[in-house]
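Asks: After the sequence you'll find the predicted model.
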Amino acid sequence: MKIVIGNDHAGVEFKNKIMKALRSKGHEIINVGTDTLDSVDYPDIAKEVSKKIINKEANFGILICGTGIGISIAANKINGIRAALCHNEYTARLSRLHNDANIIALGARVLGEDLGLACVETFINTEFEGGRHARRVGKIEQ
């Protein structure tokens, strides 16, 4: 699976651990985030990840900032993006199962690394259920 990942300065270490774990499982990772602790603007990172999803250059996206809030808001301004801020495996699962989210947003200062990785693995391994949820997702896309 091809996954694009982006982060601001608050998520550098978190991102690196997620990338290492995903690569060890055979996933291809596109890194568009910062690799330094120098301050960057998370809306720019959200836009880069979102473009890769819209252009079908990756199956899923991962966005990381301090809380996950700002970066998810920025991504959701882009047509076709359904970024879900997840705090546990349940929200990660339901974001895919019911909402067909294509980006997971995480807060590096909110989640522990093990829980963050569990959220990502749950997210990428959960299929969209469709059915009544497809109708609802269609209304979001209008």
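Replies: The structure has been received and is ready for your questions.
Asks: C-alpha only now, for contacts and for neighbours.
Replies: Noted.
Asks: now the helices for this protein?
Replies: 12-24, 42-54, 69-76, 89-97, 113-124, 132-141 (DSSP state H).
Asks: In CSV: those, plus mean neighbour count.
Replies: Listed next are the helices of the chain as CSV, based on neighbours: other Cα atoms under 10 Å:
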stretch, mean neighbour count
helix 12-24, 17
helix 42-54, 22
helix 69-76, 21
helix 89-97, 20
helix 113-124, 20
helix 132-141, 12
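Asks: among the ones you listed, which is nearest Arg82?
Replies: Between Arg82 and those, the tightest spacing by Cα to Cα is seen for helix 69-76, at 6.0 Å.
Asks: Which elements pack onto the closest one?
Replies: Packed against helix 69-76 by the contact rule (3 or more Cα pairs under 8 Å, 6 or more residues apart in numbering; DSSP states H and E) you find helix 42-54, strand 60-65, strand 83-85, strand 103-107.
Asks: Would you mind saying which of the helices of the chain lies nearest Gly33?
Replies: Per Cα to Cα, nearest to Gly33 of the helices of the chain: helix 42-54, 6.3 Å.
Asks: Next up, a structure to set beside the first:
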Amino acid sequence: MKIAIASDHAAVGLKAELAQFLRDAGHDVLDLGPENEDRVDYPDYGYKLAQAVASGDATYGVALCGSGIGISIAVNRHPALRCALVGEPLSAALAREHNNANAIAMGARLTGPDMAKACLTAFLSTEFGGGRHAGRVEKLTSPTF
């Protein structure tokens, strides 16, 4: 599986650790940056990640910033993305099972490396449940305001 990963400056360390974790698990990783802790704007990297998943360059996305909130908002601006902010494995699994999330976001200042790895494992090992959830997910793709 190919996983895109992106962060802002606050989450560069966690991004590097999760990218290696994914590689060790046999996944291809598309690291969209940044490369260092110089200040950057999270929307720029959230948009890159959203485009990579929407275009099919990656199956799933992992978005990281200090809290996870800002970058998740940026990723979710793309209509093809369903990015869930998670902080523990159950929410990561439910994001896939109930919402067919194709990206997760985490906050490097709030979620330690071991918990982030557990969230990522739960997310990637859970299938979309379909059924009663399918119609709801369709409404997310084609909203009627």
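Replies: Arrived safely. The structure displayed is predicted, hence computed values, not measured ones.
Asks: picking that back up, format the helices and strands packed on helix 69-76 of structure 1 as JSON lines; extra columns: distance to Asp8 of structure 1.
Replies: Listed next are the helices and strands packed on helix 69-76 of structure 1 as JSON lines, based on distance: least, Cα to Cα, whole Å:
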{"stretch": "helix 42-54", "distance to Asp8 of structure 1": "6"}
{"stretch": "strand 60-65", "distance to Asp8 of structure 1": "5"}
{"stretch": "strand 83-85", "distance to Asp8 of structure 1": "15"}
{"stretch": "strand 103-107", "distance to Asp8 of structure 1": "11"}
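Asks: Let me know which of those is the nearest to Arg23 of structure 1.
Replies: Of all these, strand 60-65 comes closest under Cα to Cα, at 13.9 Å.
Asks: Pull up the aligned stretch in structure 2 for the closest one.
Replies: With TM-score structural alignment applied, strand 60-65 of structure 1 matches the range 60-65 in structure 2.
Asks: likewise stretch 77-90 of structure 1?
Replies: With TM-score structural alignment as the criterion, stretch 77-90 of structure 1 aligns to 77-90.
Asks: Contacts for that stretch, please.
Replies: For stretch 77-90 of structure 2, contacts defined as Cα atoms under 8 Å, 6 or more residues apart in numbering pick out 47, 50-51, 53-54, 68-69, 72, 75-76, 92, 95, 99-107, 110-111, 115-116, 118-123, 141.
Asks: buried sites along it?
Replies: His78, Ala80, Leu81, Arg82, Cys83, Ala84, Leu85, Val86, Gly87, Glu88, Pro89 (16 or more other Cα atoms under 10 Å).
Asks: The aligned partner of Asp28 of structure 2 in structure 1 and His9 of structure 1: what is the separation?
Replies: In structure 1, the residue matched to Asp28 of structure 2 (TM-score structural alignment) is Glu28. Distance, Glu28 of structure 1 to His9 of structure 1, using Cα to Cα, to the nearest Å: 22 Å.
Asks: Please say which of these two ends up with more neighbours.
Replies: Comparing Glu28 of structure 1 with His9 by neighbour count (other Cα atoms under 10 Å), the higher total belongs to His9, at 20 against 15.
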